[in-house]
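J.: please find the sequence and the predicted model below.
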Amino acid sequence: MKEKLTKALQALKQKTPLVHAITNVVTVNDCANSLLAVGASPAMCEAADEVFEFSQLAGSLYLNLGTLTKEQEMAAYLAIRGATLKGIPVILDPVACGAIPRKKATIERLGHFGRFTVIKGNLGEVKALAGLAARVRGVDSLDEGNDGLEACQSLARAYGCVVAATGKVDIVADGQRACLIENGTEMLTRITGAGCMAGALVAGFCGAYEDAFGATVAALLTMSLAGELAQETSGGELPGTFRAHLIDQLSLVDEALIEKRGRVQWL
């Protein structure tokens, strides 16, 4: 499986997939820069009169519900419809769905317009979507329960897609396969946008590599490895310095680093 992860990274850098992103205003720049750093091409297109056609030209579609406006909601319906018609991967980041009921209703409606290839959220968001009790504070998960794998597998079967729950240990499942990614650093929780950047990376990898499960694992492992190296090279616990180093390290993650430092437990 580790060979699949290196192949996913190779495919990303060779194909330079166009990622159509409708994301939140807090992290739009971070998502664009993280995609550029790993070799993808971001397009932050969310005008309702453009997205239906544009989504059909992209390699993947990333929908992030973090600061969902009515205009973004309409754009998301049109974009997922266009992407689904063309068989283009759709990555959903259900930010704060455990705290704001409207988000869950929006996700349900999105499912009527198209289908999700990957749902990527924190553990609280994944559990909330799976119908399990979740501990959340706004966009943050306070949940560290041992039922994360069960939640991911249940949600994956319900939506027929890959599900990823990020946290101290990232969980990825597709209803049949599952794994735990044990890389990462606490510093990723001290900056705004790390989760959104990870979601954007999943969209980038899925736009270049056909196996959505392998692409998702490779994307989250890339983010976690970059976080580890950013903490090591920034020389301390300063979040601003860490953020700058994180973008740099995303551009430096390669196949050799995945082979050497990747800690993935296949289940």
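T.: Now that the structure is in, tell me what you want to look at. Residues are numbered from 1 along each chain as shown.
J.: switch to C-alpha atoms for all contacts and neighbour counts from now on
T.: OK.
J.: which strands or helices does the helix or strand hosting L201 pack on?
T.: Here L201 sits within helix 194-206, counting by DSSP states H and E. Packing partners of helix 194-206 (3 or more C-alpha pairs under 8 Å, 6 or more residues apart in numbering; DSSP states H and E): helix 2-15, strand 18-22, helix 28-38, strand 60-64, strand 90-93, strand 118-122, helix 212-234.
J.: another one to put next to it:
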Amino acid sequence: MHNQVLALRNLIRSDAPLIHNITNVVVTNFTANGLYAAGAKPVMAYAPEEAADMAAAADALVLNIGTLSSATNEAMLIAGKAANKHGIPVILDPVGAGATSFRTESAAMLLQELDIALIRGNSGEIASLAGSEAVVRGVDASAAPADAAASAAKLAASRQTTVCMTGEVDVITDGSNTLTVHNGSPSLQDITGAGCLLSSIAAAFISRSDSPLEGAAAACAYYGVCAEAAADRQPFPGPGHFQVHLLDMLQQLSDEQLNQQLIIKEAAL
């Protein structure tokens, strides 16, 4: 898939797809800057009164339940239905699903009511949505279930969607076909919004891909190599410098470095 990753990354840079984000207040600025750095264009529109119009004008829609409320639930549902009507891919980031009943039920409602192209979450969130036992504290998975990859495949098959479960190794599956991505940096765990930004980067890649499975895998590989490069560039290692350098590498990563470092494999579950 090396050529596909490069082609999609460069297509995003030339096309500048518009990504509509209904995301959480903690990560709005970082997500917007990350999308700009990658070559896409972000818009953050939360009001139910304009959610449908904005989603219809976008190339992809990201629904992130990180700071959830009844009002954002309403806006997400309106935007999602508009995106579905116009054939625009919808990406769901079920932040903290499994931590509270409100989060879990909200994510389940969106999955029930909308056609979701990709669910992107950590092992605990994915296992929770799949009905498997998981440990989620706050918005983090504090323990990965032993059958995490199987839970991802189960969720993908039952919801007829693609699931991207991120962690030390990213697992992307549509229930029948599975790809794994072996790029990234432990420093991603030290900053707020790393996963949320990846969901929006994945939306940009999927907007320019014929396959959510391949688009999500390409996004994970590109993002993971950028994280590796950002960690290597830090003169003073720490989360502040890493976050800045991650944005830099999303913009500046060369084709040569991406091609040399990305590791995508086919897997059997």
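T.: Cool, got the structure. Computed from a predicted model, the values in this text were never measured in an experiment.
J.: can you give me the TM-score here?
T.: After superposition, the two chains reach a TM-score (TM-score structural alignment, normalised by the length of structure 1) of 0.96; 267 aligned residues with a C-alpha RMSD of 1.3 Å.
J.: quick one on the thing from earlier: in a markdown table, list the helices and strands packed on helix 194-206 of structure 1 along with mean neighbour count and distance to A203 of structure 1.
T.: Putting those into a markdown table (neighbours: other C-alpha atoms under 10 Å; distance: least, C-alpha to C-alpha, whole Å) gives the following:
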| stretch | mean neighbour count | distance to A203 of structure 1 |
| --- | --- | --- |
| helix 2-15 | 18 | 10 |
| strand 18-22 | 27 | 7 |
| helix 28-38 | 21 | 9 |
| strand 60-64 | 29 | 6 |
| strand 90-93 | 28 | 6 |
| strand 118-122 | 28 | 9 |
| helix 212-234 | 24 | 8 |
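J.: any chance of those in TSV, plus distance to A194 of structure 1?
T.: Converted to TSV, those look like this (distance: least, C-alpha to C-alpha, whole Å):
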stretch	distance to A194 of structure 1
helix 2-15	19
strand 18-22	16
helix 28-38	8
strand 60-64	13
strand 90-93	12
strand 118-122	11
helix 212-234	9
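J.: contacts only, for the residue nearest the centre of structure 1.
T.: Compute the mean C-alpha point of structure 1, and by C-alpha atoms, centre = their mean the closest residue is G199, 1.8 Å away. By C-alpha atoms under 8 Å, 6 or more residues apart in numbering, the contact list for G199 of structure 1 reads Y62, I91, L92, D93, K120, G121.
J.: and what of R261 of structure 1?
T.: Residues near R261 of structure 1 by C-alpha under 8 Å, 6+ apart: L225.
J.: counterpart of it in structure 2?
T.: In structure 2, the residue matched to R261 of structure 1 (TM-score structural alignment) is Q261.
J.: ditto for K120 of structure 1
T.: Using TM-score structural alignment, K120 of structure 1 pairs with R120 in structure 2.
J.: ditto for G240 of structure 1
T.: Under TM-score structural alignment, G240 of structure 1 pairs with G240 in structure 2.
J.: hmm, who's touching the helix or strand in which A164 of structure 1 is found?
T.: According to DSSP H and E, A164 of structure 1 maps onto strand 162-166. With contact meaning C-alpha under 8 Å, 6+ apart, strand 162-166 of structure 1 is reached by 117-123, 126, 148, 152-153, 155-156, 170-175, 195, 212-213, 216.
J.: how far away is G238 of structure 2 from L258 of structure 2?
T.: 23 Å (C-alpha to C-alpha, to the nearest Å).
J.: between the two, which is the more surrounded one?
T.: L258 (21 against 13; other C-alpha atoms under 10 Å).
J.: that one: which element?
T.: helix 255-261.
J.: how much does that helix stray from structure 1?
T.: For helix 255-261 of structure 2, the mean distance from the matching residues in structure 1 following superposition reads 1.9 Å, by mean C-alpha distance after the TM-score superposition for structure 1.
J.: following that helix, which helix or strand comes up?
T.: Taking DSSP H and E, what comes next after helix 255-261 of structure 2 is strand 264-267.
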